[in-house]
Every structure is written in structure tokens, then in C-alpha cells.
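Chemist: coordinates for the following, if possible.
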Amino acid sequence: MPPFSHLMSDYKDNDLPPLLKFLGLNYAEILDHFPEGVFLINTRWQIGYFNQMAAQITGYSREEVLGKFCWDIFQADLCHKNCPMRISMSTGEVLLDREVEITTKAGHKKLVLINTAQIIKGRYKVLGGVETFHELVCPEVETGKLEQHVVADIVGVSPRMQQILRSLPIIAASESNVLIQGESGTGKELVAKAIHQLSPRERGPFIAVNCSAIPETLLESELFGYERGAFTGAVSSKPGRFELAKGGTLFLDEIGDLKPELQVKLLRVLEERAFMRVGGTRKIPLEARIVAATNVDLKEAVRRGKFRDDLYYRLFTVPILLPPLREKREDIPILVKYFLEKLNRKFNKKIKGVDPKVMKVLCRHPWPGNVRELQHVLEYCFVFAKGPLITQRHLPRLESAWLGRELELPLSTDWPNPAESMAPLQALEKKTILTALEIAGGKKQEAARLLKISRSKLWRKMRIYQITDFEKERES
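Modeler: A predicted model of the protein is given here:
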């Protein structure tokens, strides 16, 4: 009698549910139709059952493995050290999603994801163990194909991204103003840098200015520079960003947040192609190309009187609209491939790819943070991945849009419900900021890093939501 036949014989035909009797199936036949490999062992570690998928993955037939020790068949890297099946057999613990490298009959190495459990009869009688496993296969993106769809660190195979990539060299060759529009995280600064690198100005400086990160009182002097004595503390002259960008490109990010009085001055600079330092009298020629970007709907801002229409049309000479990641999901596999190559170099690892189940999760997620969020999620996975593939257990536990799991950050249940006094999205944003501050122990710089925003933007958001003293806010 095979070493495990007594266990299978414990299940008599009379024990079968009515549907299985009707279909003429027994438990062994059901396991043979299971889409994962399944094998059973007795307490002497001998294989007593081996389903069809197990035979397909390993290359061994059922007849070849019955009665053999499991370690002789699988020759896994964990067989004699930290064996998941051994842990389950000795402790009764169910182990899920463990990566194991096995050797097939043909001598090939395969990475599989296994689950193990103890088989027990009644309350105390241990009969053996069961293991299910499936092969981890990474969806491949040809390297040559990847190279064809990368332009200056911008990756895309979707029709909309291909159209943008084809237009970049043409746009870069001109001197016209460019307005890049898109949600946060879509890669607006990358596109601006690509235009600079592909242009005749590539040898000149690329100067980036975040219009919302610099305090309103300092923005004018930062942009145009100032002369000595222009204001209290101006002990010497200083060139502004317009001047520093001479011969290169000036990138004005978050242009939609520019105050009306500065909009007027910027319009005058663009029209006259010259500017003056604060406190100065001499006009300095503008010798930089202007590339602006915003995540604000400027057309709507113009309609509401928040943004000057003449400045809008002056900037709108060459518009580029970057689609959000959720509208170009076909780019996700190639973006994953691209980021994995970059992260392998950064962390000195050799991760080959992601499990197909992970790829399904990535392709299903709405990505409110767009490509930047995808990059940070993959970097998170790299920190915890030890094997050659990223699996589901390496993913961060984020909002329920991911895997049906709730946010598992250490939130205090004593905090007041901000939804009582503000809109749901604002309430969520405030709660997220408080969560980041809690994790960072009140350190603003660390909280800003966790939120993937600048420290000045965090300060601004804290003022908006009146988070003036984090410790008091947390205790209230």
C-alpha cells in the first residue's frame, strides 16, 4: 500500500457531498484538477499523493515520486534548513507564500511559492502534511523593446505616450514656450528635462523653480534677483533664477499657484524678453527658454479669474498634456521593468521581476500618485524582497484599493473625526498628514519624505488644516 493511501482511504464515498457524488468525483480527482501543485506526505516524510500540476511543474510522474522522501524529489534550497513543511509539521502553523527554489527532474532551477499545513485527524493525531505550490513566472518585457520606448528617462508604450515621445525632439528644437499639464506624479519635470536635454541649449543650465514651495514674500526676489539695499538684509546683490538660467532652460513648476501680482510681472517678462532685479533700474535680457508646468486646470482657473488669460495664452504656445497612469495601464509592465533595472543598480540586487499576481494588482490599482507612486511602491518592495522575484507579501499595505486591505498605519482612535467639519477628501488628506507625523515622531522633514512632498508643502498643508502643534493635535 502506498505510504499515504491510508489517509486518502479515510474519505469514503459515503462522505462525499451530493454534488461530488453526482459528478462522479472523489477527493483525489478533485485535487488532480486543482490549478496548483499539491502533494501530501506522511509522518515519515514520504510522498503519498502527487497531483497532475505537481508532476507538470517538477517533471516527475506520480509513479516516480510515491514513497520517496520529499527532499529527494524537490531538492529545495530550504529542505534541510528552515523547511516550511517541517515547521508546519512540528508546530501546526499554517505557512503562506514562502518562496522556495526547487530543482526539476531535468536539473533546472525553478522558483515556486508554497503554502504548507499539518494534516491532523480528530484533535491530536497527526497524519502528515500538505503543500500547495505554483511556479513564479515573471511577465517578460523584451530589453530591446524597452530601449525603443525610453526617451530621456521617459517610458511609455501606450499610444498617447508614444505620441508625446515622438514630439519631444521637435518641441525641443524650437524656442517656443512650453506648458506641461498633468496630475501630480505624471512626470512633468522629467518631460521638462527631456526637452532641455534634446535642445540646442543642453549644455546650458537647467534651473527648476517650484512656484508653490517658495514663500510669496521671497518669490519675486528669487525669480528676478535683487540689488544691494533693495530691502532690509540685502547686503549684497544676488542674481535670480531668470539670470542663472542664461543659455539654458528655466522650468517654472506649479505655475498655477502663482499670485496675480507675480502673474503680471511674469507676463511682462515674457512679452519684453527682459526683466529687472528687485531694487534695480537696469533691464537684463531674458536668455533662457521658459518651460512651465502645472497640475491645475488652467483653463478653469482662467474662467474663475484665478489665472490671467493673457499669461495663459502666452505660456500655451506649445502644450503637452500628460495622461494619468490609470488612463495608460498598458504602460505599467514596461514601467515596472524599467524601474526594476534602475533599482537593481541602486540597491545592488538582482531581482528579475514581479510575480504575475503582483502585476495584476499593479495593473488594477488606480494610482492616484501616478508614476511616482508606482516607483516608490517598487522601491518599498526592493527593501524587503530577498529572492529574485517580488511577491504579494512584499507589497506595502496601503488603502483598500490595493488588495481589499485597510490602511494599517498606527492611527490613534482618540483623534477627532475631521470629516465632521470638512469635505471627505480634505478630511482624508488631514488624516494622512497626521498619520505621517505620528510615524515620524513629529519630525517634519521625515514626515514630508514619507508623504513624498517637499517640507515647505507640508508646512503649507499644516497651516491649511491648522495643525500648528502636532503634539497638541494628537492629544486633542
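Chemist: when you work out contacts or count neighbours from here on, use the C-alpha atoms and nothing else.
Modeler: Will do.
Chemist: where along the stretch 301-450 of the chain do the helices fall?
Modeler: Residue ranges of the helices in the stretch 301-450 of the chain, as given by DSSP state H, counting those that start in this stretch, are 309-315, 332-347, 356-364, 370-384, 400-403, 424-439, 444-451.
Chemist: how about JSON lines for the ones you listed, with distance to Thr232 and mean neighbour count added?
Modeler: Formatted as JSON lines, the helices of the stretch 301-450 of the chain follow (distance: least, C-alpha to C-alpha, whole Å; neighbours: other C-alpha atoms under 10 Å):
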{"stretch": "helix 309-315", "distance to Thr232": "31", "mean neighbour count": "16"}
{"stretch": "helix 332-347", "distance to Thr232": "45", "mean neighbour count": "17"}
{"stretch": "helix 356-364", "distance to Thr232": "53", "mean neighbour count": "17"}
{"stretch": "helix 370-384", "distance to Thr232": "40", "mean neighbour count": "17"}
{"stretch": "helix 400-403", "distance to Thr232": "52", "mean neighbour count": "14"}
{"stretch": "helix 424-439", "distance to Thr232": "35", "mean neighbour count": "18"}
{"stretch": "helix 444-451", "distance to Thr232": "29", "mean neighbour count": "17"}
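Chemist: could you also give me the structure for this next sequence, so I can compare it with the first?
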Amino acid sequence: MKRPLDPFPGDEASAFALENVADAVFAVDRDFIVRYCNLAAAEVARCAPEEAIGRTCREVFGVRNCRTVCVLRQSMDEARAIANRIVTLKRTGCPEVPVSISAAPIWAMGGTVIGGVQVFRDLSGGGFVSRLAGLQPLDDFGTRDPQLSEIVRMLPQIAQSDSTVLLLGESGTGKELFARAIHKLSQRHGGPFVAVNCGALPEQLMESELFGYKSGAFTDARKDKPGRFALAEAGTLFLDEIGDLPYAMQAKILRALQERAFEPLGGVETVPADVRVVAATNRDLGRMVAEGTFRQDLFYRLSVVVIRIPALRDRLDDVPLLTERLLGRCRMAVSKNIETVSPEAMARLMRHDYPGNIRELENIIEYAAILCQGQTIELCHLPEHLRGEAGACPSRCGRTMAEIRFQAASDAVERHGGNRNAACRELGISKDTLRRILGRRDADD
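Modeler: Below you'll find the model as predicted:
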């Protein structure tokens, strides 16, 4: 006989725990009437928890593909728990969100299933509840740093204006994340967000990529092609690495910003541009102006609102918070129950200066999660340049990194009965990478 479970928290400690977890949790009876809803689930439903009680979960959450992805129904019908089922939730007016759903039946004393409880967790990398609810994920900027906290506080006001914004910060500090937040918080949130890396565009194609071209503009131009300004109509155009723009191209961007219009390559008519521009760079535009490599008039046109994003080394107190968020992603990406980082490993992370900023920290945690076989990331799981000579795990002393990778990969393959696809999903690597890791060791032998 199954032990009866109480789906509704009966003590203060369990109630507090469920109310404050980031994952959305709710419980229903056999008629799919919501009997419990935590704060995260209520935010998805856009109502207070008590307003969800007594309504069907389909009515509360409004998921369009509810019947086809109902893990909760399957769990209750088959009287078994289902863990980590990957599905895509679709809500009217909201982006599709990939989630991991776990569900379990709730048993009465006599062994009858009387309901079920479901937990859903984000797999897309942040802002899960806000995207599913159609709200803006300002919680993506969780920080203890006073300077960054002030920027986040001002962001909604900045977004509501239609002024050009210039984001300044080193590579990897999250400038595009800020640009997307500005777009989502603005009156243009219903329009497109178009991102362009100016440093990645070949100079000879830059004008046609940004402004488009008309049929016959050059030999292969057989039909009109819209540029990024046209594609961002009624939305936001994010010009990343704008400091890499060639000097001649800067004049064309300036004219588009001043006149809110542009001419496609080969065109004879001016096309209006209803576009809000957010620009970003990791370069010192003021110094470039003084050197004559960046137009002063464009610099002033871009600098209506300037946001300076601090480097991670200037806010090291955020490393534990960021690490916890990144671990949350890694738990699902590599299908491991990694709970924490050891004090020794965290001390080493806190001493690093992060030239690659948050992007570097993300790569470090992902690397460590792949190597970690337990619940705690230890010093020996960190990349070699971080762990130093004292960073060898007791069970791995004297082993090279290639040997450690081989062991981790072969162990994963063995755990999945030789299924390499499943091993790749656990490790978060491609089949080619797995083949390379195992093949290189075989060649060495």
C-alpha cells in the first residue's frame, strides 16, 4: 500500500519551502481542480495563489497545448511518478518555453489516487516565470552590487522612453541581456528585436545588410531584400560592437538616427524607419573620437542615455549568486543532481578576476558540472588554470585532464548501457565531442 501524501502543506516549514522555491509547483484533485499553488506558479497564472484555488489548472494557466503535454494526467492515470519530462509550453501571446516537468500522484490512505502534484522548471536559461507569464524578467539581473542594482532600478524608466541607449561594458558583461530587457519593457515589446554584431559584418556587405537593397542594385540582386533597419520596424534594433563600424558607415548610421529614415542600396526613395536603436560596445568611444576613428556627432547621437555595466571583477560578491543561478541551468542540462560548490572551490572562484566576465563564469561552471560525478563541485572540477597544483581530487591524483574527461565520458556511456546519445545528453556535449574524447584515448593506448 502506498503511504498517503498530504498535497497541501500542513506545517510552517514545508509551506515556507514550497512558497519560496523558484520552480512553479501546484497540486490538483482528480478533476484537475487546483488545490495548492505556490508563488512561482501563481506568477505564471498572473493571479494570487488563493485566486487559483478551486479552478481547473487548464483555466488557471491557459496553456494551449495542455492536453497534448499533460504529464500530470499521465502520472495520475498510471499511478506513478514521472521525472524530468521535457516539453514545450505554449501560451497565447507568450513565447514558447521549454520546460522540464515532474509529476507525482497523491494517494489516499486506502491506496487510491486522489490527485497529483506537478513541478515545472525552466530549460531556456533564465526569466522562465516572467516569459511564461508574459512579463519582463528583471530578475535575470539578480545582484548585490549597488551600482548594478541602481541600473536595474532605472531600467523600466529608460525603456519607456524612445531615446537611443548606449551600453558600455567589457565583453561578456551581458550587454545584449540589457538590450533585450529594454525592448521587453518598452512600448515596442510587441515588435521585433533585431540584433546585429557590427564587428562580424564584412565591410563590403555592411550597407546592404543594414539598409537592404533594391533589385538590380548589383549583379546578383535579382529581387529586393530588406535590411536590419527594415526588419526591426516598430521594434528595437540592437547594434552590438558599434565601435567596430567603419568610419564611412558611421555617417550612414548617423543619418538614419537623425532623420529616422534610410535609403536601401540602389534605391532612389527614402524609407522611414520607425526603429528604436540600442547600441553597445566594449571600446572607449571617447578615446576613439579624440583619435579621429569614431565620429563625434554619432557619439553624441548615441549617448542620449548611457549605461555603464560593471565588470564581474568589480562585483565579486555576485559570484555566489550567479554561480547558483548557473548551477540551476546545469542541473537540467547535464541531468545531474549537483547541489552546491565546495567552500574551497568557491574561494577560488571569488579570487579570480574574470577577464571574460559572466560568460567566462558560465563556461567554468558548465565545465565543472560535466566533470562532477557527485552533488558538490570541488576544486578539482574547475579548469586547470583555476584549480592550480592543489586542485587534484584525492581519487584522481596523477591523472591528466584527458584521462579525467575520458573517465567521465566512459562512465556516462556505461551508466546508459552503451547508449551514446543518452550519455551526450547527460554530459551536455555533442556526439562528435564524445567520439573525440573516447577516440583520442583509444589512439593513445
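Chemist: to Ser212 of the first structure, which of the helices of the stretch 301-450 of the first structure lies closest?
Modeler: Ser212 of the first structure sits nearest to helix 444-451 of all the helices of the stretch 301-450 of the first structure, at 15.1 Å, using C-alpha to C-alpha.
Chemist: next one: whichever helix or strand comes after that closest one to chain centre, how far?
Modeler: Next along the chain after helix 444-451 of the first structure, taking DSSP states H and E as the criterion, comes helix 455-464. Computed by C-alpha atoms, centre = their mean, to the nearest Å, the separation of helix 455-464 of the first structure from the middle of its chain amounts to 24 Å.
Chemist: stretch 159-169 of the first structure aligns to what range in the second structure?
Modeler: Counting by TM-score structural alignment, stretch 159-169 of the first structure pairs with residues 146-156 of the second structure.
Chemist: average offset between that stretch and the first structure?
Modeler: Its aligned residues in the first structure lie a mean 0.9 Å from stretch 146-156 of the second structure after superposition (mean C-alpha distance after the TM-score superposition for the first structure).
Chemist: redo the helices of the stretch 301-450 of the first structure as JSON lines? Include distance to Lys299 of the first structure.
Modeler: As requested, the helices of the stretch 301-450 of the first structure are exported to JSON lines (distance: least, C-alpha to C-alpha, whole Å):
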{"stretch": "helix 309-315", "distance to Lys299 of the first structure": "8"}
{"stretch": "helix 332-347", "distance to Lys299 of the first structure": "30"}
{"stretch": "helix 356-364", "distance to Lys299 of the first structure": "31"}
{"stretch": "helix 370-384", "distance to Lys299 of the first structure": "22"}
{"stretch": "helix 400-403", "distance to Lys299 of the first structure": "31"}
{"stretch": "helix 424-439", "distance to Lys299 of the first structure": "23"}
{"stretch": "helix 444-451", "distance to Lys299 of the first structure": "29"}
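Chemist: and the gap between Gly387 of the first structure and Thr217 of the first structure?
Modeler: 52 Å (C-alpha to C-alpha, to the nearest Å).
Chemist: of those two, give the one with the bigger neighbour count.
Modeler: Shown here are Gly387 of the first structure and Thr217; by other C-alpha atoms under 10 Å, Gly387 has more neighbours (16 against 8).
Chemist: any idea what the more buried one aligns with in the second structure?
Modeler: Per TM-score structural alignment, Gly387 of the first structure is aligned with Gly374.
Chemist: give the contact list for its match.
Modeler: 337-338 (C-alpha atoms under 8 Å, 6 or more residues apart in numbering).
Chemist: what segments of the second structure are strands?
Modeler: Taking DSSP state E as the criterion, the second structure carries its strands at 24-29, 34-37, 82-89, 97-107, 113-122, 165-168, 193-197, 236-240, 261-262, 271-272, 276-281, 305-308, 340-341, 376-377.
Chemist: so for Ala248 of the second structure, which of those sits nearest?
Modeler: strand 261-262 (15.0 Å).
Chemist: output the contacting helices and strands for that closest one.
Modeler: helix 247-259, strand 271-272 (3 or more C-alpha pairs under 8 Å, 6 or more residues apart in numbering; DSSP states H and E).
Chemist: next, count neighbours for the closest residue to Phe193 of the second structure other than its chain neighbours.
Modeler: Ranked by C-alpha to C-alpha, 6 or more residues apart in numbering and with sequence neighbours excluded, the top spatial neighbour of Phe193 of the second structure is Thr236, at 4.9 Å. Thr236 of the second structure has 29 neighbours, counted by other C-alpha under 10 Å.
Chemist: repeat that for the one 3 residues further on.
Modeler: Burial measure for Leu239 of the second structure: 24 neighbouring residues, criterion other C-alpha under 10 Å.
Chemist: just tell me what Leu312 of the second structure corresponds to in the first structure.
Modeler: Per TM-score structural alignment, the equivalent position to Leu312 of the second structure in the first structure is Leu325.
Chemist: check contacts around that match.
Modeler: Contacts of Leu325 of the first structure by C-alpha under 8 Å, 6+ apart are 186, 331-332, 366-367, 370-371.
Chemist: between those residues, which sits nearest Glu272 of the first structure?
Modeler: Thr186 (32.1 Å).
Chemist: the closest one -> the second structure?
Modeler: Under TM-score structural alignment, Thr186 of the first structure pairs with Thr173 in the second structure.
Chemist: would you mind measuring from that match to Ile358 of the second structure?
Modeler: 6 Å.
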